[in-house]
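Novice: How does the following fold in three dimensions:
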Amino acid sequence: MPLLPGHATLGVLGGGQLGRMFVHAAQALGYRCVVLDPDESSPAGAVAHDHVRADYLDAQALEDLARRCDAITTEFENVPARALEQLARTRVVAPGAAAVAVCQDRAREKAHFDASGVPCAPYAVLRGTADLAAVPDTLLPGILKTARLGYDGKGQRRVADRAQLTAAFDELGRVDCVLEQMLPLALELSVLVARGADGQVQTYPVQQNLHRDGILAVTEVPAPQVDAAMQAQARQSAAAIAAGLGYVGVLCVEFFVLKDGRLVVNEMAPRPHNSGHYTMDACDVSQFEMQVRAMAGLPLREPRLHSPVVMLNLLGDLWFDADGRERAPDWAGVLAIPGAELHLYGKTEARHGRKMGHLNVIGASADEARDNARRACALLGLPATW
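Specialist: Okay, here's the model as predicted:
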């Protein structure tokens, strides 16, 4: 039976900005929300009905969360799978521990892509000295990534030859790693896929992304350089990956388009995603509402993109001038731009590289959205070329 709006409570493991936006979406539908996060000033905890301040492996706190909630989700992929397993003994948990565990480990993730029939970059798993010695020459130059706990470019090293590979493996602490062949990239894409417990699947339009220093900077939808055939391939591949996991919830699958025109999958995130924030203003159902629908067993309505959009990621760097002095960004100027929708995450301290918010700029046409987004970049001191 579905958990109906106005009659159920939804829980979130994690109190960051994704949890905050999930809570807003759930509350708009009439659900009560409880957040478990150890940070007393967490963005999601500040807006939830209740905030359980405890570690994610605190058995008593998890029992308390289960007692208060009818279904529980997570807002970040590195939540301990053991916590999800404990909660799932008595409550609906979406996504489940098994699916999240695959996403937490790059080696298992790559194996799942292979099993799903979705091409990824050639790779090797390194678990020790023997694996290091057995790396084929064809994988160099490559990118060495820790198998666990890497995100936003962290836990990664570019390696040109075997000497650099050995040094990088040592530098990363000789933990389990994945070495991926470096491929000639033309574009970066992502696809949001929502899947219900009944197997119902919906995908959002393909998102074209630009990263700077390993962190997402700009997302454009519709993807301006991706033809209809490749968009269909990306959406079908994302749906196949979700189905193979038995996934319930919103999953983001990231892809590379190579210079020779091939599409390869890069990685996935078991949650709503930074590149999907445009859905809050450009679609009739946001990725966060879709997460609520999936975990509550409600219909997954086909999402409709009603406006072209550019999403700009807002990092803490914007709160400092060229000399490092704190400043307030020109929000009044930005909000005077037609179609500009500002979302700040309620974080108490701006730091360089920290995700503080995002700006969605919608327009009647893709050109209008892009032009107005570049006006916003000029006011904020962001690069206006992409």
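Novice: CA only for contacts and neighbour counts going forward, please
Specialist: Noted.
Novice: and residue 48, which of the three is it?
Specialist: coil (DSSP: H, G, I helix; E, B strand; the rest coil).
Novice: Next, the contact list for it, please.
Specialist: 20, 23, 32, 33, 34, 35 (C-alpha atoms under 8 Å, 6 or more residues apart in numbering).
Novice: Wait, residue 79 touches residue 13, no?
Specialist: Yes - with contact defined as C-alpha atoms under 8 Å, residue 79 counts as touching residue 13 (7.4 Å).
Novice: where do the contact lists of those two overlap?
Specialist: In contact with both residue 79 and residue 13: residue 56, using C-alpha under 8 Å, 6+ apart.
Novice: If you count surrounding residues, which of the two has more?
Specialist: Between residue 79 and residue 13, counted using other C-alpha atoms under 10 Å, residue 13 has the larger neighbour count: 25 against 18.
Novice: ok, now how distant is the more buried one from residue 231?
Specialist: Distance of residue 13 to residue 231, computed by C-alpha to C-alpha, to the nearest Å: 32 Å.
Novice: likewise residue 103?
Specialist: Using C-alpha to C-alpha, residue 103 is found at 23 Å from residue 231.
Novice: Can you get me a residue count around residue 184?
Specialist: 11.
Novice: Let me see the contact set for it.
Specialist: 258, 259.
Novice: The one 5 residues further on too?
Specialist: Taking C-alpha under 8 Å, 6+ apart as the criterion, residue 189 is in contact with 206, 207, 208, 209, 254, 255, 256, 257.
Novice: please give me the structure for this one as well, since I'd like to look at both together:
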Amino acid sequence: MSGPMLLPGATGLTGSGQPTTLGVMGGGQLGRMFVQAAQAMGYFTVVLDPDVISPAGLVSHYHVQTDYLDQQGLAQLLQRCAAVTTEFENVPAGALVTLGAARPTAPSADAVAIAQDRIKEKAHLAKSGVPVAPYAVIETAEQLAAVADDLLPGILKTARLGYDGKGQVRCRNRAELAVAWGSLKGVPCVLEKMLPLASECSVIVARGWDGTCVNYRPQLNLHREGILAVTEAYEGNMPLALADQAVVAAKNIADELNYVGVLCVEFFVLQEGSPEHAQLGGLVVNEMAPRPHNSGHYTLDACDVSQFELQVRTLAGLPLTQPRQHSASVMLNLLGDLWVNEATPPWDKVLALPGVHLHLYGKLKANKGRKMGHLTVTAATAMDARRTALAAADILGIAPF
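Specialist: Down below sits the predicted model:
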């Protein structure tokens, strides 16, 4: 696959003398950080998002405020930009088909469509060289009745539009499974066997138009109520053999998809000594996100090249270099829960701690469970990073880890 070479500062498509413009579908915090990385490298940016106060739209050179399938909006985006990316996987694949027919678009509509459907996704993840959790597809009442007993207890997940724990129901037995499927309106689902987990991790890779693929080392992740709470990124955060296995699997998935862009693959680490560990091995691949990922935000402060700069480089066809992590790091997600009674959290006390980096996303309303920002701690050692992160968590009222 060949792609563009869109140099920073080069004249754009209009011949107006303006620098090359890069487009992004979606206006959330991931789009905001992509826009900031692109602008730092000398690109103009355009965001398509229906929200007039979207975090990315507020900082971009241009904001096309329309629905993702609005033909006039897509035409405006194409008129402005030389290439297009996306910041979340639920952008309609049909819109990416339209864009991809006229401009280099990464990731492709095909890759995003697979990530949008857990049923298709499972089939592709199974080719990674790492097993997936035992599962069953449930699209009909007959398939519901035919679920194998050994898949329960399990987690029923909608095949589409599930993220941050949404569209997921835990089921201990068949009766609960039937009720859960009914509560989800009988939409296509995947039932995954619940596994004894020691931890969760993720690997972020960036793959270029020419097939060059670079990666970060695996991040260790802690979720609470289905939302990422803490990411620990430092040498020794998980056994070396499992870390290497996860990196190889993530690159295999990117290659299998002929992927271009930044891709995150999430894994489960199984408890040693469990029957499932003996059956499946130490690592199980869970799901993928065709975009930069919450667990990679630490790369803004702890690495020489962030995941968002890699997103810019892949889209623009620039060379990819293997990222280097220069500091041990712990990241804390900052959810709307911290803005108790709309009061501002005590950032002055947090920022008095060494190695603390505060990133707020410009969202004007803090709701429970809404990602408002993140806090990255960098330090010379993992112990120091954890100690400071725990101190910051204590100040903010975040549960220890």
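Novice: related to what we said a few turns ago, among the contacts of residue 189 of structure 1, which ones are buried?
Specialist: By neighbour count, with 16 or more other C-alpha atoms under 10 Å, the contacts of residue 189 of structure 1 hold 206, 207, 208, 209, 254, 255, 256, 257 as buried.
Novice: Do a quick rundown of the helices in structure 2.
Specialist: All helices of structure 2, identified by DSSP state H, fall at 29-40, 71-80, 93-100, 109-115, 118-125, 141-145, 174-183, 240-256, 275-280, 299-302, 307-316, 347-351, 382-396.
Novice: what's around the equivalent of residue 22 of structure 2 over in structure 1, how many residues?
Specialist: Under the alignment (TM-score structural alignment), residue 22 of structure 2 pairs with residue 10 in structure 1. Close neighbours of residue 10 of structure 1, defined as other C-alpha under 10 Å, add up to 27.
Novice: From what I see, residue 10 of structure 1 and residue 36 are in contact.
Specialist: No - applying C-alpha under 8 Å as the test, residue 10 of structure 1 and residue 36 come out as separate, 11.3 Å apart.
Novice: on that earlier part again, nearest to residue 151 of structure 1, of the contacts of residue 189 of structure 1?
Specialist: residue 254 (12.7 Å; C-alpha to C-alpha).
Novice: What lines up with that closest one in structure 2?
Specialist: When structure 2 is aligned by TM-score structural alignment, residue 254 of structure 1 is paired with residue 266.
Novice: Against residue 112 of structure 2, how distant is its match?
Specialist: With C-alpha to C-alpha as the criterion, residue 266 of structure 2 and residue 112 of structure 2 are 16 Å apart.
Novice: quick one: contacts for the most centrally placed residue in structure 2?
Specialist: Among the residues of structure 2, the one closest to the centroid is residue 293, at 2.7 Å (C-alpha atoms, centre = their mean). Applying C-alpha under 8 Å, 6+ apart, we find residue 293 of structure 2 in contact with 30, 204, 263, 264.
Novice: mind checking how far the last one is from residue 217 of structure 2?
Specialist: Read it as residue 264 of structure 2. For residue 264 of structure 2 relative to residue 217 of structure 2 (C-alpha to C-alpha), the value is 12 Å.
Novice: So which of the two has more stuff around it?
Specialist: residue 264 (23 against 20).
Novice: Give the full set of residues in contact with the closest residue to that one other than its chain neighbours.
Specialist: If the residues on either side of it in the chain are set aside, residue 264 of structure 2 comes closest to residue 204, at 4.4 Å by C-alpha to C-alpha, 6 or more residues apart in numbering. Contacts for residue 204 of structure 2 (C-alpha under 8 Å, 6+ apart) come out as 215-218, 250, 262-265, 292-293, 296, 307.
Novice: for those residues, which one is nearest residue 375 of structure 2?
Specialist: Distances from residue 375 of structure 2 to the contacts of residue 204 of structure 2, taken by C-alpha to C-alpha, are shortest for residue 296, at 12.1 Å.
Novice: what's the burial count for that closest one?
Specialist: Neighbourhood size, residue 296 of structure 2 [other C-alpha under 10 Å]: 21.
Novice: what about the residue mapped onto it from structure 1, distance to residue 230 of structure 1?
Specialist: Counting by TM-score structural alignment, residue 296 of structure 2 corresponds to residue 276 in structure 1. From residue 276 of structure 1 across to residue 230 of structure 1, the span is 19 Å (C-alpha to C-alpha).
Novice: What of residue 274 of structure 1?
Specialist: To residue 230 of structure 1, residue 274 of structure 1 is 22 Å away according to C-alpha to C-alpha.
Novice: The two - which one has more neighbours?
Specialist: Taking neighbours as other C-alpha under 10 Å, residue 274 of structure 1 and residue 230 compare with residue 274 leading, 21 against 15.
Novice: so who does that one touch?
Specialist: Per C-alpha under 8 Å, 6+ apart, neighbours of residue 274 of structure 1: residue 216.
Novice: Please report how far it lies from residue 381 of structure 1.
Specialist: For residue 274 of structure 1 relative to residue 381 of structure 1 (C-alpha to C-alpha), the value is 21 Å.
Novice: Please apply the same query to residue 13 of structure 1.
Specialist: When residue 13 of structure 1 is compared with residue 381 of structure 1 (using C-alpha to C-alpha), they lie 35 Å apart.
Novice: Over to residue 197 of structure 1?
Specialist: On the measure of C-alpha to C-alpha, residue 197 of structure 1 and residue 381 of structure 1 end up 44 Å apart.
Novice: try residue 361 of structure 1
Specialist: From residue 361 of structure 1 to residue 381 of structure 1 the distance is 16 Å (C-alpha to C-alpha).
Novice: And the two? Which one has more around it.
Specialist: residue 361 (29 against 13).
Novice: pretty sure the more buried one is in contact with residue 310, am I right?
Specialist: Yes - here residue 361 of structure 1 reaches residue 310: they are 5.3 Å apart, a contact under C-alpha under 8 Å.
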